[in-house]
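A.B. asks: sequence and predicted structure are below.
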Amino acid sequence: MPQAETITMTEASVTLAGRPVLVGLSLTLTEHRIGIVGRNGSGKTTLLRLLAGLIAPTSGTVRVGGIDPAKDRKAMLSRLGILFQNPDHQILFPTVAEELAFGLRQMGHPDPQAAVRATLAAEGRPHWHDAPCHHLSQGQRQYLCLLAVMMMEPQTILLDEPFAGLDLPTQSRLARRLHTLPQRLITISHDPTAVAGVDRVIWLEGGRIHRDGPAPAILAEFRGAMADLGAQDADADL
């Protein structure tokens, strides 16, 4: 797999419904494993959507290997994949085979069905082929979405709270699978344990970069700040 291209943001801002959600973000992303942390409402998911090209910046620029992801979605198929927090927001087709084949068809794969069968066999799930997606558990649907992204072989995978709503055994299985992936992973979470082993952590507060640096130092500071907030009786700052 080719090395993931550099992702850059220059003074990128996003305003939604008249409210600033991201403000003046400038980042250069090159590391293999990157975590983005922050409280709910800090702008984490909007940042991931911005990186994926699902939304365009209100001002400033975003580039993936020099390409604007919001203007060239086809070019992003081999560069960026995204795994949403809720698999039901991602699954489009009634059966597993149809869901897995969709992205390959978009990329012009010569035999999507053969690739689907090979992937399911390699993952020890050949019996999933004709299964209705709605018959799978939430953890299984999340894994299905990950397989669909993996089959397209993007250089970078964006993960939006990938462990949310999963029980502990399912979290462990998903974490092991993610650990084996050669792609760059950019993971957003409000839970510091979800990004504890990454190379770099970006901490968002109010749509701005509050801290940015090596994971141990940033996460220790983040945990301390969240503990201080939790010790307060009021939530008037929200």
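C.D. replies: That came in fine, so what should we check first?
A.B. asks: only C-alpha atoms from now on, for both contacts and neighbour counts.
C.D. replies: Noted.
A.B. asks: list the contacts for the nearest residue to P132 once chain neighbours are set aside?
C.D. replies: Sequence neighbours aside, T95 is the residue nearest to P132 in space, at 4.4 Å (criterion: CA to CA, 6 or more residues apart in numbering). T95 makes contact with 129-133, according to CA atoms under 8 Å, 6 or more residues apart in numbering.
A.B. asks: let's go with 7 Å and repeat that
C.D. replies: The contact partners of T95, taken as CA atoms under 7 Å, 6 or more residues apart in numbering, are 130-133.
A.B. asks: just the buried residues out of those residues, in ChimeraX syntax.
C.D. replies: Here the buried members of the contacts of T95 are turned into a ChimeraX selection, burial being counted by 16 or more other CA atoms under 10 Å:
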select :133
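A.B. asks: quick one: which of the contacts of T95 is nearest to R19?
C.D. replies: If you rank these by distance to R19 using CA to CA, C133 comes first, at 36.6 Å.
A.B. asks: could you report the distance from the closest residue to M76 other than its chain neighbours to A52?
C.D. replies: Beyond its immediate neighbours in the sequence, the residue positioned closest to M76 (CA to CA, 6+ apart) is P69, lying 6.2 Å away. Counting by CA to CA, to the nearest Å, the separation of P69 from A52 is 6 Å.
A.B. asks: A further structure is provided below for comparison with the first:
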Amino acid sequence: MTPPLYSESSETSLLEINAVTLLRGTCKVFEALTLHLSEPRIGLIGDNGAGKSSLFRMICGLDKPESGTVRVRGFAAHDINTKRPGMVGMMFQNPDDQIIFPTVEEELALSLSPSGLPRRQAIAKARVFLDSRGLGPWAQRTMGSLSQGQRQHVCWLALMIASPELLLLDEPFASLDLPGQALLGMDIARASQQVIVSTHLLRHVRDFERVIWLDKGCVRADGSGQTVCAAYESDVAARLARQALSFNDGPPHGAPSIH
């Protein structure tokens, strides 16, 4: 296991996960997990089932650990939604798990509710925001008229207009075409907030200052994006090579490529 390359000092950490154990049913997702996260851009990688989405759900207060603490800017994560609504924003893997209202402008207006803005003013602000992005015609479009990628983009726009202090993006590039991925990448680079991105598309986090590789609920590696992504790719290639050997009962003709 690669040791963490970052200091665990809580004095500078914006997000603190201390000795957390999380169960889902009878399955232990995390055991004594500790992470102190202060970098402005952090990537989260690993196989399906590694615990990436579960980590996000704990941070935004949707799941409460059996033991240990999760604190965001000094607040207990499970109290954030009542004590500091709007502090943490999460973009789910499936936009249909996030979207509530039938039209784009109403969905964006919902994101402004923690500010106490009246509904009519919130919708007006949503329209101005969409115009500023060149998406004015989207305002009254129904969600059913949008593609999966467009609905995912609406979820990102809802986070942007709300402007929470911490952004958690769970597979945000998965349904986007190449132009959409490029635009989202630029938005992430320009965002003033701390952003944590969970993704299987390593090119989007390879240049991040910090990337964490989760493996079965444990931190397998923690360091620069270039180093950790390369280590994960090498591990996947080695596993595929072993699998090929078991299938073919002999050495593969070449190392599988996972780039």
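C.D. replies: In hand now; what should we look at? Model, not experiment: these values are computed from the prediction.
A.B. asks: returning to what we had before: what residue in structure 2 is paired with the residue nearest to M76 of structure 1?
C.D. replies: Counting by TM-score structural alignment, P69 of structure 1 corresponds to A77 in structure 2.
A.B. asks: switch the contacts of T95 of structure 1 over to CSV; also include secondary structure.
C.D. replies: Compiled in CSV, the contacts of T95 of structure 1 are given as follows (DSSP: H, G, I helix; E, B strand; the rest coil):
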residue, secondary structure
D130, coil
A131, coil
P132, strand
C133, helix
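A.B. asks: and the residue nearest in space to the middle of structure 1, which of the three is it?
C.D. replies: Within structure 1, one residue has its C-alpha closest to the average C-alpha position: by CA atoms, centre = their mean, that is L159, at 1.9 Å. Here L159 of structure 1 is recorded as strand under three-state DSSP.
A.B. asks: list the contacts of it.
C.D. replies: By CA under 7 Å, 6+ apart, the contact set of L159 of structure 1 is 82-84, 186-188.
A.B. asks: for the residue nearest to M76 of structure 1, give me its contacts.
C.D. replies: Applying CA under 7 Å, 6+ apart, one finds that P69 of structure 1 lies in contact with 52-53, 63, 76.
A.B. asks: pull out the buried positions in the longest helix along structure 2.
C.D. replies: With DSSP state H applied, the helix covering the greatest number of residues in structure 2 is identified as helix 225-248. When neighbours are counted by 16+ other CA under 10 Å, the buried residues of helix 225-248 of structure 2 are found to be 225-226, 228-229, 231-233, 236-237, 240-242, 244.
A.B. asks: for it, packing partners?
C.D. replies: With contacts defined as 3 or more CA pairs under 7 Å, 6 or more residues apart in numbering; DSSP states H and E, the packing partners of helix 225-248 of structure 2 are strand 210-215.
A.B. asks: now with 10 Å?
C.D. replies: strand 41-45, strand 210-215, strand 218-223 (3 or more CA pairs under 10 Å, 6 or more residues apart in numbering; DSSP states H and E).
A.B. asks: tabulate those strands (CSV), appending distance to A32 of structure 2 and mean neighbour count.
C.D. replies: CSV is the format used below for those (distance: least, CA to CA, whole Å; neighbours: other CA atoms under 10 Å):
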stretch, distance to A32 of structure 2, mean neighbour count
strand 41-45, 18, 24
strand 210-215, 14, 24
strand 218-223, 9, 20
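A.B. asks: I'd like these as TSV, with distance to L130 of structure 2 appended.
C.D. replies: Below are these laid out as TSV (distance: least, CA to CA, whole Å):
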stretch	distance to L130 of structure 2
strand 41-45	25
strand 210-215	32
strand 218-223	37
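A.B. asks: can you get me a residue count around R19 of structure 1?
C.D. replies: Neighbours of R19 of structure 1 under the rule other CA atoms under 10 Å: 8.
A.B. asks: which position in structure 2 pairs with it?
C.D. replies: The equivalent of R19 of structure 1 in structure 2 is C27 (alignment by TM-score structural alignment).
A.B. asks: cool, G139 of structure 1 as well?
C.D. replies: In structure 2, the residue equivalent to G139 of structure 1 is G149, according to TM-score structural alignment.
A.B. asks: show me the contacts for its match.
C.D. replies: Applying CA atoms under 10 Å, 6 or more residues apart in numbering, we find G149 of structure 2 in contact with 94-95, 155, 172-177, 180-181.
A.B. asks: can you list the residues you listed in CSV and add neighbour count?
C.D. replies: Below are these laid out as CSV (neighbours: other CA atoms under 10 Å):
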residue, neighbour count
N94, 18
P95, 20
C155, 24
P172, 26
F173, 24
A174, 16
S175, 19
L176, 19
D177, 11
G180, 16
Q181, 18
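A.B. asks: quick one: the strands in structure 1, in order.
C.D. replies: Chain-ordered strands for structure 1, with DSSP state E as the definition, fall at 7-16, 19-29, 33-37, 59-64, 80-83, 156-160, 184-189, 200-205, 208-213.
A.B. asks: and of those, who's closest to I91 of structure 1?
C.D. replies: Checking the strands of structure 1 against I91 of structure 1 by CA to CA gives strand 80-83 as the closest, at 10.6 Å.
A.B. asks: and for the closest one, what are the contacting residues?
C.D. replies: Applying CA under 10 Å, 6+ apart, the set of residues contacting strand 80-83 of structure 1 is 4-5, 48-49, 51-53, 64, 69, 73, 89-90, 142-143, 145-150, 152-162, 183-187.
A.B. asks: could you redo the last one with a cut-off of 8 Å?
C.D. replies: The list of residues contacting strand 80-83 of structure 1 from outside it, by CA under 8 Å, 6+ apart, reads 52, 90, 145-146, 149-150, 152, 154-160, 162.
A.B. asks: that strand vs structure 2, average distance?
C.D. replies: Between strand 80-83 of structure 1 and its aligned partner residues in structure 2, the average distance after superposition works out to 0.7 Å, using mean CA distance after the TM-score superposition for structure 1.
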